[in-house]
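Q: sequence unavailable; structure follows:
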């Protein structure tokens, strides 16, 4: 009798009020809870897990927000010398996440270079045999779920200095990787350290699993070694020399958007996505200015904020007036994240502070001192709980 009673009880639970709800109604209910709670919803049952993870429901369910910053770390003579670090900027959101990415293959036996972050995914380069193409492996991973895929290397990967990731989970579960290459196969670098000979882009599609080359551009691109980029409206956007923002689609076609200011004397401005608009952060000799693109077709920019370096840093941090950089703009708030570096000629940066600047209140907030050996790139991270890898590990 007891076993039958237990079975009857389980059957009654399955046929309870919540179980009788339609998928659409259940998704509407889940959409009302905070984003972090959707992770708990995935643990309720297989049905709930599938609903939360389904691509058709991504636009309805709450979106994640900026949780932290991934960055490169250099360990000197120890091997592997290049690893990654992470710093939370939203409390203890990522306490259970493996921020060292130790779940990746061979991560303790090869150098790992962080290349890009896009909507919850990271693009990394594993470098084991510098003199041979087979020593290069691109890996795209989801730190929140510890899933990853390895991309096939290309014959030009050993000569690539810039590769970027394109992924928008609200549009598709597939991602793209963009490799900027020179038609001569030679890396051309100018006095500012910018690649000057980029004439085409190789694009990898996770849908097809192959690399393709776009058209050869008439005018080569000149881009910095670590340009920030955003994937917006199915196009990769990044800054180039000559006051241009370059937009490249997944077929490798390119268009340019004229920026709002003359060439920056402190380097090429960086692009960010905030509040649904493309933003440009420009550091001139005396001030930091933030511009928002109002319309793509007319190339109309609006000055959103400007502040002098001394006003930004104040007396307490005035020593960093020439050694700070913008690393991100919050996707949902008027907040700028910056790192301040105290540089030493031989050892590299040994003191790096992470800070947040509130544009509305004009207040600078100290977040933390980052670990020794941290260096660019600093990649904003927005967790992704759904799984884009159909065939990943």
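A: Alright, I've got the coordinates. Fair warning: this is a prediction, and the values are worked out from it, not measured in the lab.

Q: okay, CA-based contacts and neighbour counts for the rest of this
A: Fine.

Q: so what's the residue nearest to residue 234 when sequence neighbours are not counted up against?
A: Once flanking residues are discounted, residue 234 sits nearest to residue 249: 6.4 Å by CA to CA, 6 or more residues apart in numbering. For residue 249, the contact set (CA atoms under 8 Å, 6 or more residues apart in numbering) comprises 234-236.

Q: wait, which of these is closest to residue 114?
A: residue 236 (17.9 Å; CA to CA).

Q: quick check: the closest one touching residue 227?
A: No. Applying CA atoms under 8 Å as the test, residue 236 and residue 227 come out as separate, 11.8 Å apart.

Q: identify the single longest helix in the chain, thanks.
A: Ranked by residue count and defined by DSSP state H, the top helix of the chain is helix 2-14.

Q: hey, where'd the strands end up in the stretch 101-250 of the chain?
A: In order along the chain, the stretch 101-250 of the chain carries the following strands (DSSP state E, counting those that start in this stretch): 111-118, 121-127, 136-142, 147-151, 162-167, 175-181, 195-198, 200-205, 210-213, 221-223, 229-232, 235-240, 244-249.

Q: tell me which residues of the helix or strand hosting residue 51 are tucked away?
A: Counting by DSSP states H and E, the element that carries residue 51 is helix 46-53. Within helix 46-53, the residues that count as buried by 16 or more other CA atoms under 10 Å are 48-49, 51-53.

Q: counting contacts, what elements does it pack onto?
A: For helix 46-53, the packing partners by 3 or more CA pairs under 8 Å, 6 or more residues apart in numbering; DSSP states H and E come out as helix 23-30, helix 35-41.

Q: stretch 71-85: end-to-end distance?
A: Stretch 71-85 stretches 5 Å from its first residue to its last (CA to CA, to the nearest Å).

Q: also stretch 330-338?
A: End residues of stretch 330-338 are separated by 11 Å (CA to CA).

Q: quick one: buried residues of it?
A: 330-331, 334-338.

Q: try this one side by side with the last:
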């Protein structure tokens, strides 16, 4: 990525040669990657493209796009945030937040990888995430999903790792 977050190329390590190889990006020049959230799933590396979709890459080549599951339902697109992509129980999962008071967190799963159809598994508020904490700062940040269980891990109050 360049200094502005645009993807200009990728370095790929070959376990066969023991060398890193640089490849120019085949993505649109305006492609930006959200945060540093990515996951390796189904033989491809998946990224969240800021404000648009989930991109996949295979051996440095563009692998495909999955549309965000809930953009059609969002009233104010500027209040919506992609926040995490991962894998759990053999499926690609995606978490997004809608900045209301309190914020809403949606947990989606791609049941069939060959289709672009997401299933909403759970929806909760940040108040529900932090109700067991006695803190004024209720900022939550998802950091991981459990690979085998229905658990998310998040930072609450800025300095506490919790699970839900």
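A: Received, thanks. All of these numbers come straight from a predicted model, not from anything done at the bench.

Q: coming back round to it: of the strands of the stretch 101-250 of the first structure, which is nearest residue 275 of the first structure?
A: Once the strands of the stretch 101-250 of the first structure are compared by CA to CA, strand 229-232 is nearest, at 12.2 Å.

Q: now that closest one: which residue numbers in the second structure?
A: Per the alignment by TM-score structural alignment, strand 229-232 of the first structure matches residues 38-41 in the second structure.

Q: that stretch against the first structure, how far on average?
A: For stretch 38-41 of the second structure, the mean distance to aligned residues of the first structure following superposition is 1.3 Å (mean CA distance after the TM-score superposition for the first structure).

Q: dump the buried residues of stretch 330-338 of the first structure into a markdown table; add secondary structure as well.
A: Formatted as a markdown table, these follow (DSSP: H, G, I helix; E, B strand; the rest coil):
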| residue | secondary structure |
| --- | --- |
| 330 | coil |
| 331 | coil |
| 334 | coil |
| 335 | strand |
| 336 | strand |
| 337 | strand |
| 338 | strand |
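
Q: I'd like to know which of those residues is nearest to residue 268 of the first structure.
A: Among those, residue 338 lies closest to residue 268 of the first structure (CA to CA), at 15.9 Å.

Q: which one in the second structure is aligned with the closest one?
A: Match for residue 338 of the first structure (TM-score structural alignment): residue 154.

Q: how about that match, nearest residue that isn't a chain neighbour?
A: residue 142 (4.1 Å).

Q: am I right that that neighbour is in a helix?
A: No. Secondary structure of residue 142 of the second structure (three-state DSSP): strand, not part of a helix.

Q: remind me which helix or strand the residue mapped onto residue 82 of the second structure from the first structure belongs to.
A: Under the alignment (TM-score structural alignment), residue 82 of the second structure pairs with residue 268 in the first structure. Counting by DSSP H and E, no helix or strand carries residue 268 of the first structure.

Q: how about the contacts made by residue 268 of the first structure?
A: Counted by CA under 8 Å, 6+ apart, residue 268 of the first structure has contacts 224, 239-241, 243, 282.

Q: show me where the stretch 251-393 of the first structure has strands.
A: Counting by DSSP E, counting those that start in this stretch, the strands of the stretch 251-393 of the first structure are 254-258, 270-274, 277-283, 287-295, 300-308, 324-329, 335-342, 351-358, 363-369, 374-381.

Q: wait, which of those is closest to residue 69 of the first structure?
A: Among these, strand 374-381 sits nearest to residue 69 of the first structure (CA to CA), with 4.6 Å.

Q: can you pull the buried residues of that closest one?
A: The neighbour-count check on strand 374-381 of the first structure (16+ other CA under 10 Å) flags 374-375, 377-381 as buried.

Q: in the second structure, what range does that strand match?
A: Per TM-score structural alignment, strand 374-381 of the first structure has no counterpart in the second structure.

Q: which strands or helices does that strand pack on?
A: Checking 3+ CA pairs under 8 Å, 6+ apart, strand 374-381 of the first structure ends up next to strand 68-74, strand 111-118, strand 324-329.

Q: at 6 Å instead, please
A: strand 68-74 (3 or more CA pairs under 6 Å, 6 or more residues apart in numbering; DSSP states H and E).

Q: onto which residues of the second structure does the strand it packs on map?
A: Using TM-score structural alignment, strand 68-74 of the first structure pairs with nothing in the second structure.

Q: picking up where we left off before, can I get the strands of the stretch 251-393 of the first structure in JSON lines with distance to residue 5 of the first structure?
A: What follows is the strands of the stretch 251-393 of the first structure, written out as JSON lines (distance: least, CA to CA, whole Å):
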{"stretch": "strand 254-258", "distance to residue 5 of the first structure": "67"}
{"stretch": "strand 270-274", "distance to residue 5 of the first structure": "56"}
{"stretch": "strand 277-283", "distance to residue 5 of the first structure": "59"}
{"stretch": "strand 287-295", "distance to residue 5 of the first structure": "64"}
{"stretch": "strand 300-308", "distance to residue 5 of the first structure": "66"}
{"stretch": "strand 324-329", "distance to residue 5 of the first structure": "58"}
{"stretch": "strand 335-342", "distance to residue 5 of the first structure": "58"}
{"stretch": "strand 351-358", "distance to residue 5 of the first structure": "59"}
{"stretch": "strand 363-369", "distance to residue 5 of the first structure": "56"}
{"stretch": "strand 374-381", "distance to residue 5 of the first structure": "49"}
